[in-house]
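**Q** sharing a model that was predicted from the sequence below.
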Amino acid sequence: MKRCFLFLSLVTLFAVPCLASRTLTDEVGRRVVVPDHPHRIICLMPSVTDTVYALGAGDDVVAISDYTKYPAAAQKKPSVGDLIHPSIETIVSLHPDLVIGYQPRGPLEVTDQLDRIGIPIFLVSPHGIAGIMHSVDTIGQALNRMPQADALTHSLQLRVDAVKARTNGLPAPRVFMPIWYDPITTIGKNAFITEVIEAAGGRSVTDDMSAEWPQVSMEVVLQRAPEALVIVRGGKMTFQVLESRPGWGSMAAIQQHRVYYIDDRINFASPVAIDALEDLAKQFHP
């Protein structure tokens, strides 16, 4: 009871009425009333932070979430906590006039809490390259920066189209991307990385698996005979780790030391993912 009273006191002390006059529909179908010109923005997902900065609104960001890496300037902002359970008390104390989050996999607990307090929260749900473009547009609407959003999506699409044009008709290397080794977890048909590999001129040997992150046996991997591996540069999953694991030495890609290292920006469904796409395309087709 005392904790509840303290939290309500924080809400009373710190919540700031939002001067809002626009009603938008976010990417999960919610109607959200947002300010004409948000100037105190909290980003609840690293990919959201990257997009907001890419739209030129970095100076208006008052807080980010844990694990934010891009752009580097955003790391100087305070964090409100992890992606699933951010600190509501911290969010309220920062007087945001707009919170931008990512569609959660579970219940909308944080969204419901902020709604009850009266802090507008706008959710995005990017899926694939087209989803990145769409989220740039919708966040641009929320920030009232549509000219910037139009220019950004146009430049990003030109870069994607240029890669596809350069690699069109070239032999696509058949690759396997291990996310983890025990159990062996990889990328399926609906994973964003699968689409990036294809756009870069390659093909994942597991692109027919319906699960986003399927678990497979070593027998399945060997049957599909990938020509090379794709590994995120600087991560815990390294070539040396795989080479030392039972069964992996039977794979031709391991025996021949054929591996492509993809930039870790591939993990962000935001403009920086296009950097990773271009990097991978240069490796597939030098």
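**A** Here it is on my side, so go on. Numbering: from 1, shown residues only.

**Q** hey, let's count contacts and neighbours off CA atoms from now on
**A** Will do.

**Q** which residue ranges of this structure form strands?
**A** Assigned by DSSP state E, the chain shows strands spanning 20-25, 31-35, 41-43, 61-63, 98-102, 121-124, 174-176, 180-181, 184-185, 203-204, 228-232, 259-262.

**Q** give me whichever of those is most buried.
**A** Mean neighbour count (mean count of other C-alpha atoms under 10 Å) peaks for strand 41-43 among the strands of the chain, with a mean of 27.

**Q** helices or strands up against it?
**A** strand 61-63, strand 98-102 (3 or more C-alpha pairs under 8 Å, 6 or more residues apart in numbering; DSSP states H and E).

**Q** quick one: the ones you listed as TSV, columns for distance to R40 too.
**A** Putting the helices and strands packed on strand 41-43 into TSV (distance: least, C-alpha to C-alpha, whole Å) gives the following:
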stretch	distance to R40
strand 61-63	6
strand 98-102	6
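
**Q** quick one: closest of those strands to S270.
**A** strand 98-102 (11.8 Å; C-alpha to C-alpha).

**Q** next, the angle strand 31-35 makes with the closest one.
**A** 140 degrees (axes from the mean of the first three to the mean of the last three C-alpha atoms, to 10 degrees).

**Q** hmm, who's touching strand 98-102?
**A** Here strand 98-102 makes contact (C-alpha atoms under 8 Å, 6 or more residues apart in numbering) with 34-35, 38, 40-45, 48, 119-125.

**Q** switch the cut-off to 7 Å
**A** If you take C-alpha atoms under 7 Å, 6 or more residues apart in numbering as the criterion, strand 98-102 is touched by 34, 38, 40-45, 119-125.

**Q** now stretch 259-269
**A** 47, 126, 132, 193, 228-233, 272-273, 276, 280, 283.

**Q** ok, 8 Å please
**A** So stretch 259-269 is contacted by 46-47, 126-129, 132, 192-193, 228-235, 239, 253, 272-277, 279-280, 283-284 (C-alpha under 8 Å, 6+ apart).

**Q** the structure to be compared is supplied as follows:
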Amino acid sequence: MHRLIYSFAALLLTVQPSAGGDFPVTVTSCGREVTFEAPPARAVAHGSNLVEIMLALGLEDRMLGYSGRIERVEAATDLFPAAATLRPLQRGYPTLEMLLEEGTDFYFSGWSYGMRVGGEVTPDSLGRYGIAVYELSESCIRLGQRNRPGFDYLFRDLENLAATFGVPERARALIADYRARLDRVGTRIAATTNRPRIFIYDSGDKVPITAGGYSMPQAIIDAAGGRNIAADIESSWVRIDWETVAERDPQAVVIVDYGEVTAEEKIAFMKEHPAFAHIAAIRDVRFLVLGYDDLTPGPRNILAVERLADFLHGG
């Protein structure tokens, strides 16, 4: 493991908030050990699901703002009113220039969640300027780390971020609530032997994108009492072919609602395609629409389990 130590004193443009917890704090991010001498004060998160993780921990006062799709963060106010107070910094992936100009001291992102392998913005490139990076645990597979994600990934990210910002008690409270809700679902479906086959339909008409066995939806489907038809694919979000989908005959389709193509259009495409007529989910009209933030790592994953379990096994 690489050990990186960040001291923020020379970089902070605002008064350093008082630190809770014990510092220095060391956390592990995709195999790197990152040590913080004090909590960050000018953080940037990329994407609505990572922003929601920060907001669930009550860290909006430590954030400069965010990068990524503005409309998704604006929509987060249904659960996190503080999202309305955050400043959009860049619509797409952030540039190194923007992060430096804003005086960023911490970047919460992931591989394919605000960073690309070999890209301009990476832990190494930002580290040269004293900007610490914490990587979303699910995204570490893009670096070749083959560990199936479960809710322990989400809980680890919450614990590590809370420790980094000196508020470990906030993560403990959230995780206790999430575990209790997952346990209630598990108890309710424990007696059922029916585990319906599920296809996650993200996007694409000629070649669909779905969730493989190393994606957060795998953990959600498992917890809700279903079977992911792409569980054997050792990746996270992947392209497969429609022939494989048809052969594996999903009994339910979960539509990821985001982007320019609406959920209704995705459903219509599958229902109207003659090659899919024999698929059980199409024949029985078994579609569940969930949002991007329900299915990418974040606080809404627990709600996604509850909704999927209700859909598959009855409320």
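**A** Received the coordinates, thanks. This is a predicted model, so every value here is computed, not measured.

**Q** looking at the contacts of strand 98-102 of structure 1, spot the one nearest T206 of structure 1.
**A** In terms of C-alpha to C-alpha, no member of these lies closer to T206 of structure 1 than S125, at 23.8 Å.

**Q** quick one: that closest one and H39 of structure 1, what's the gap?
**A** Note on S125 of structure 1: its distance to H39 of structure 1, by C-alpha to C-alpha, to the nearest Å, is 23 Å.

**Q** now do the contacts for the counterpart of A162 of structure 2 in structure 1.
**A** In structure 1, A162 of structure 2 lines up with G140, judged by TM-score structural alignment. By C-alpha under 8 Å, 6+ apart, the residues touching G140 of structure 1 are L55, M146, Q148, A149.

**Q** how about those in JSON lines, adding distance to S210 of structure 1?
**A** Converted to JSON lines, these look like this (distance: C-alpha to C-alpha, whole Å):
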{"residue": "L55", "distance to S210 of structure 1": "34"}
{"residue": "M146", "distance to S210 of structure 1": "35"}
{"residue": "Q148", "distance to S210 of structure 1": "36"}
{"residue": "A149", "distance to S210 of structure 1": "32"}
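
**Q** which of the strands of structure 1 sits closest to R166 of structure 1?
**A** strand 203-204 (15.6 Å).

**Q** distance from the chain centre to the closest one, please.
**A** Remark: strand 203-204 of structure 1 is offset 20 Å from the chain centroid, using C-alpha atoms, centre = their mean, to the nearest Å.

**Q** do you know how far the residue sitting furthest away from the middle of structure 2 is from R197 of structure 2?
**A** In structure 2, the residue that sits farthest from the middle, by C-alpha atoms, centre = their mean, is P274; the gap is 34.0 Å. Per C-alpha to C-alpha, P274 of structure 2 is found 21 Å from R197 of structure 2.

**Q** which bit of structure 1 covers stretch 207-225 of structure 2?
**A** Mapped onto structure 1 using TM-score structural alignment, stretch 207-225 of structure 2 spans residues 183-201.

**Q** relative to T90 of structure 1, how far out is F7 of structure 1?
**A** 10 Å.

**Q** picking that back up, nearest to I197 of structure 1, of the strands of structure 1?
**A** Closest approach to I197 of structure 1 among the strands of structure 1 is made by strand 203-204 (6.1 Å; C-alpha to C-alpha).

**Q** list of residues touching the closest one?
**A** So strand 203-204 of structure 1 is contacted by A172, P173, R174, V175, F176, M177, T194, I197, E198 (C-alpha under 8 Å, 6+ apart).

**Q** that one vs structure 2, average offset?
**A** With mean C-alpha distance after the TM-score superposition for structure 1, strand 203-204 of structure 1 departs from structure 2 by a mean of 1.8 Å once superposed.

**Q** helices of structure 1, start to end?
**A** Listed in chain order, the helices of structure 1 (DSSP state H) span 2-14, 46-54, 88-93, 109-117, 128-142, 146-167, 192-199, 218-224, 239-243, 252-255, 272-284.

**Q** flag every buried residue along the first one.
**A** Neighbour counts using 16 or more other C-alpha atoms under 10 Å place L10, V11, F14 of helix 2-14 of structure 1 among the buried residues.

**Q** let me know which of the helices of structure 1 is tucked in deepest.
**A** Buried most deeply of the helices of structure 1, by mean count of other C-alpha under 10 Å, is helix 46-54, with a mean of 25.

**Q** what is the corresponding segment of structure 2 for that one?
**A** Using TM-score structural alignment, helix 46-54 of structure 1 corresponds to residues 48-56 of structure 2.

**Q** mean deviation, the matching stretch versus structure 1?
**A** Mean for stretch 48-56 of structure 2 is 1.8 Å (mean C-alpha distance after the TM-score superposition for structure 1).

**Q** tell me the contacts of F165 of structure 2?
**A** Taking C-alpha under 8 Å, 6+ apart as the test, what F165 of structure 2 contacts is A19, G20, A38, P39, P40, L59.

**Q** please disregard the earlier target; I meant I200 of structure 2.
**A** By C-alpha under 8 Å, 6+ apart, I200 of structure 2 lies in contact with T210, A211, N228, V253, V254, I255, V256.

**Q** show me what P196 of structure 2 lines up with in structure 1.
**A** Under TM-score structural alignment, P196 of structure 2 pairs with P173 in structure 1.

**Q** cool, P299 of structure 2 as well?
**A** Mapped onto structure 1 by TM-score structural alignment, P299 of structure 2 lines up with P271.

**Q** over to C30 of structure 2?
**A** Using TM-score structural alignment, C30 of structure 2 sits opposite V28 in structure 1.

**Q** isn't that match up against Q103?
**A** Yes - the pair V28 of structure 1 and Q103 passes the contact test of C-alpha atoms under 8 Å, sitting 7.1 Å apart.

**Q** settle it for me: which of those two has more neighbours?
**A** Counted by other C-alpha atoms under 10 Å, V28 of structure 1 and Q103 do not tie: Q103 has more neighbours, with 18 against 12.

**Q** for the more buried one, which non-adjacent residue is spatially closest?
**A** Sequence neighbours aside, S125 is the residue nearest to Q103 of structure 1 in space, at 5.3 Å (criterion: C-alpha to C-alpha, 6 or more residues apart in numbering).
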